[in-house]
Each structure stands twice: as C-alpha cells, then as structure tokens.
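**Student:** Here is the input, now give the coordinates:
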Amino acid sequence: MTDTIDGLLAAYDERMRGVPAELPRGVTLEQDGPVTRLTGQFRGFVSGPPDLGVDGAALDALIARQCAVFAARGEAVEWKTRGHDRPADLPERLRAAGFVPEERETVLIGRARELAGDPALPEGITLRQVTDDADMRRVAAMETAVWGDDHGWLADDLIARIAAAPDHIAVLVAEAAGEVVSAGWLVLRPGTGTAGLWGGSTLPAWRGRGLYRALVAARATLAVAHGVDLLQVDASADSAPVLRRLGLHAVTTTTPYVWTPPGG
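**Tutor:** Next up, the predicted model:
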C-alpha cells in the first residue's frame, strides 16, 4: 500500500494525523464535531480529518466556535490545514474569520530503514541525545538565533513533552566546543509504526556541512530501533530539496492558519 505516493498519502491520513497519545501537563484535548482542539499550550491547536464533512454556514459556525473558545482563554490558535483536505474552501473561510496563513510547508514521507545510518559529522562536531531542562533552553536559544524571534516557548514545550512521555520523544543536538549549532527531535506515534522528524535547524555559520543530513540519519536510526517504518517531515522550502535527495517523497502540503484574539 505504501509503495506509491497515493499509498503514502493514505498512510499519512490514517496513521500520522491527530495529536500525541500522551499530552503534557496542563494541555487539554477537546472534540468539537469533526475537529480536535488542544488548549493550554504555547498556542492552541485545531486539526481535523481529511474531509471535515461540513461546509458553508456550518463550517463558518465551526470556525467561529474555535475563535470564541480561544478568545475566552486569551490564547492564539493554529488551525492546521493540508492541501488535499476538504472542503477545498476551508482556507478561504479561515481567512474570512481573521486567520492569517503562515509559511506553507511540504509534507514528505520516507522509510526509516532507508534513511538510517551512521551520521557523518564534520571535525569537531559531536552529536548526542539530551533530556535536561538546561539543554532544552540551549536548543531554544539556537532556534531563536536561527529564526530571529523569541523561541523561549520551545524550551517549555520540549520540557513538558519529555516529562509527559519520555519514551515518545528524542531530542538530538550537534555541538561545537560546547555550543549547540544544530538540533532536531524525533516524535514517536506508538502503535502506528510511524514517527515525525521535527526541528532540524542549524546556525547559519554551520550550514552546508552535512549537519542536517546527520541529524536525519541519527533520528532515523533511533526510529528503526523503536520499530518505526515510516517517517514524516513538514519541510520548509529550504529543507524539502535536501529531504527529497535523501529519498523522502512529497505527498501533500500543510499550511498553519493562526488566529490571535484582539489585544493578544
């Protein structure tokens, strides 16, 4: 079934969507009709099945209910959309409700065994898995430097995930003389044979030296050890070509639509 792009897309829809099995402390899952809603994290999250099964005025009402929930909480919310989802006018209706699209990413899927291997590291670089709170803050500081905005929330998010389900997430860092120069994490979906590759950021001065590829290989090796077959990445325009060369296949796109309450 997963030997074709259609098969990989079907596997994505059936096995890789949704929310983690173990939620961090303080995060609440709620079901509202066809969508799943998470509250209590750095920003809320809404996602649905490939076909929401509602359209027109009913869809507008569903969107309005999410805004009302997060307005009452004073929280921003991300509605995660995919390029193949239905109804096709969901993005248009989200924009009409005040949601703002962020960068579109490509969803790529590859076989863990084909991506695994002994990572080739430049001289002076070490790669290790980290779990300490202080290391999560170092990762967040690196991400802040890469993206140019405050990623302090990321440290809190990773710390909470590790506390909630330490066997379901593995954070890896590449270090040079004790400085975190690149990082990425593996998030397992127990019982599905799948996992996600997240993060994958590198300081500008260290790009072009194979660190991104090394982090992919190291995380894929961990995934194989946990019985994972398929790996998923939501890739930026910069990362997607590298991942294609490594053997991952594009199956769809994903665009976060973000709504921020007035004054938020």
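**Student:** going forward, measure contacts between C-alpha atoms and count neighbours the same way
**Tutor:** Fine.
**Student:** The longest helix seen in the chain: how far from the chain's middle?
**Tutor:** Longest helix of the chain, by residue count under DSSP state H: helix 56-73. Distance of helix 56-73 from the chain centroid (CA atoms, centre = their mean, to the nearest Å) equals 24 Å.
**Student:** another one to check against the first:
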Amino acid sequence: MRDDFLKAYDRQLRGEGEVGGAVRAERHGPLWWAEFDDGWGFVTYADAAAVPGAEVDALVAETVAHFRDATSVERFEWKTRGHDLPADLGERLVAHGLVADEEETVMIGEAAALAVAVELPAGVVVRRAGVGGGLADDVRRARAMQDEVFGRGPGRSLEAAVAELTDTDEAQLWLAEAGGAVVSAGRLVRVPGTEFAGLWGGATLAGWRGRGIYRALTSARAAAALDLGVRYLQSDCTAMSRPILERSGLVAVTTTTPYLWERS
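**Tutor:** Here you go, the predicted structure:
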C-alpha cells in the first residue's frame, strides 16, 4: 500500500501539480519556479531522480539568482522529500545559503476509508465554513485560532483566503466549534487533474486535543472529498498531527523538508 501511495504521489502531485495556484510559474530544466500571492517563491520538481547530482549545484545557484534578481519575493522554499536524489541534496542547498525548516511527514490515505463516523464531545459541532455562518467571519476566526497554535505572523491576506473558498467546492474550510468559538479547523483542497485532495492547515487548540475532534474534522473532509470524486487524501503533517492522522487511517510514505532562502 505504501509503495502504491508513493508512486501515485510522485506521479500526480509533484512538479506541475504543486504550482497550479501560483500567480507565476515557469520551468527551468527539471525545476519548477513559482511565485504565490502571499509573497513566497517556491521550487519543486517532478520526481526523485529529476536533478542529477552533477548538475544540482548549478541549478541551485541559478535558482537563487532568479529569485534574488528577477523577482521581488522576500523568500522562497525549495521543497525536498526524504526519498529525493541526490542523497546529499540538503547539504548542497545549505551550502548555497538555504536553511532547513522543520521536517514533516507526507501522509496519504484512501478517502473512502477515512470518511467514518467519529463521536464528538458534547457541545462540539463540525461544519463547513460559510454554512451556518458568514464565510469571511469563519475564515477570520479560524485563522486567528491557527495563528495561536502555530505562532505565525501575517501571511496570505484574509481577502485572498476568502476568495479561494468562494463560488467553488474545490477548496473548503472546515471548523469545529464549541460555545461559538473555533477550537479546530483545517482546509480541503482538491488538486486539479489528479485523484488527490490535500488536507491543509489542520490545527486544534491545546485544551481541546485528545478528544477526537481533529479526527472528526478529517472524517468530514474525507466525506466532502468523496463528493468531489477524490480518491486519495494527502497531508504534510507535524509530529504532533501524525499520530492523529495515522489513527484516522493515513499512511506515512516519505518525509518533506523545506529549505528556505530569505533576501538579506
């Protein structure tokens, strides 16, 4: 199962599948260079053997020069995976001034196996943002909760986040509320042209963890994914989220480590 999931991931989600939402994207040899509306740049490629070791140093130098001289981004991310080649890719990126961020685990599961009933604590309700509440207000409150959990500062604008969720089912935000307060939230984003949807931005307030709320949120998003005709669900998760997603039925297939460059 893991090998089948990994093959589907490499075939469908790498390269072009990762830059579909970019405001600008271009090919450079085996690489994709992209810029997103949150001011970030992004670098990826289609498969684990796409960047030969003898060429990678030149490609990294060319990538740094591109984002430094031909764009206005303040930072870019080169997304690596644990099964990437060359094996010393991370060391080569560091040698060119990039810094490794936190390693995450790539998790994949069948949507049909994840859409199961999960009992919620009394008083907790799971719903899609904009259904039973105003969309912009739901997004604002969910972002405030996620910022509290992750400690993040300003990033993508509220307007851009709301626009992504407007007039389409392809991107959805789901909330868990207790007493009118958002205690957990996460997005479902279908990847066009693939069998996948991503589970992104999942977070639960510390005082509400361990009660099955995030598993219920995952189940709700899995059911919504099935309605969209999705087969697989994928998430890049932290060590905190991995056990929850494993209990929900997702399988660890590889790791991913972002290497970050920032304009000095």
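**Student:** sorry, back to before: C-terminal to the longest helix of structure 1, what's the next element?
**Tutor:** Heading C-terminal from helix 56-73 of structure 1, the first helix or strand you meet, by DSSP states H and E, is strand 77-82.
**Student:** Now the longest helix of structure 1: buried residues?
**Tutor:** Buried residues in helix 56-73 of structure 1, counted by 16 or more other CA atoms under 10 Å: 59-60, 62-63, 66-67, 70-71.
**Student:** tell me what it is packed against?
**Tutor:** With contacts defined as 3 or more CA pairs under 8 Å, 6 or more residues apart in numbering; DSSP states H and E, helix 56-73 of structure 1 has no helix or strand neighbours.
**Student:** Now do the strands in structure 1.
**Tutor:** Ranges of strands in structure 1, per DSSP state E, are 28-32, 35-39, 44-47, 77-82, 100-101, 105-111, 125-130, 169-176, 179-189, 194-202, 230-235, 249-259.
**Student:** any idea which of the ones you listed is most buried?
**Tutor:** Highest mean neighbour count among the strands of structure 1 (mean count of other CA atoms under 10 Å): strand 230-235, with a mean of 24.
**Student:** How far off centre is stretch 187-207 of structure 1?
**Tutor:** Averaged over its C-alpha atoms, stretch 187-207 of structure 1 has a centre that lies 8 Å from its chain's centre (CA atoms, centre = their mean).
**Student:** in stretch 212-229 of structure 1, what counts as buried?
**Tutor:** 212-224, 226-229.
**Student:** Now, these that are in helices?
**Tutor:** If you go by DSSP H, the buried residues of stretch 212-229 of structure 1 have 212-224 in helices.
**Student:** With distance to residue 251 of structure 1 as added columns, please give these in a markdown table.
**Tutor:** What follows is these, written out as a markdown table (distance: CA to CA, whole Å):
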| residue | distance to residue 251 of structure 1 |
| --- | --- |
| 212 | 21 |
| 213 | 20 |
| 214 | 23 |
| 215 | 22 |
| 216 | 19 |
| 217 | 21 |
| 218 | 23 |
| 219 | 21 |
| 220 | 19 |
| 221 | 23 |
| 222 | 24 |
| 223 | 20 |
| 224 | 22 |
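**Student:** Among the residues you listed, give me the pair with the biggest separation.
**Tutor:** Farthest apart among these by CA to CA are 212 and 224. That separation is 18.5 Å.
**Student:** Can you give me the first-to-last residue distance of stretch 184-199 of structure 2?
**Tutor:** Distance across stretch 184-199 of structure 2, first residue to last, is 13 Å (CA to CA, to the nearest Å).
**Student:** coming back round to it: closest to residue 53 of structure 1 out of the buried residues of helix 56-73 of structure 1?
**Tutor:** When the buried residues of helix 56-73 of structure 1 are compared for distance to residue 53 of structure 1 (CA to CA), residue 59 wins out at 8.9 Å.
**Student:** For residue 107 of structure 2, see how far away residue 83 of structure 2 is.
**Tutor:** Counting by CA to CA, the gap from residue 83 of structure 2 to residue 107 of structure 2 is 14 Å.
**Student:** now residue 208 of structure 2
**Tutor:** Look at residue 208 of structure 2 and residue 107 of structure 2: by CA to CA, they are 23 Å apart.
**Student:** same deal with residue 93 of structure 2?
**Tutor:** From residue 93 of structure 2 across to residue 107 of structure 2, the span is 25 Å (CA to CA).
**Student:** what about the spatially closest residue to residue 140 of structure 2 that is not a sequence neighbour, how many neighbours?
**Tutor:** Nearest residue to residue 140 of structure 2, sequence neighbours excluded (CA to CA, 6 or more residues apart in numbering): residue 158, at 6.9 Å. Neighbourhood size, residue 158 of structure 2 [other CA atoms under 10 Å]: 14.
**Student:** need the contact list for residue 158 of structure 2.
**Tutor:** The contact partners of residue 158 of structure 2, taken as CA atoms under 8 Å, 6 or more residues apart in numbering, are 136, 139-140.
**Student:** give me that answer again for 10 Å
**Tutor:** Residues in contact with residue 158 of structure 2 (CA atoms under 10 Å, 6 or more residues apart in numbering) are 136-137, 139-140, 143.
**Student:** Alright, I will stop here.
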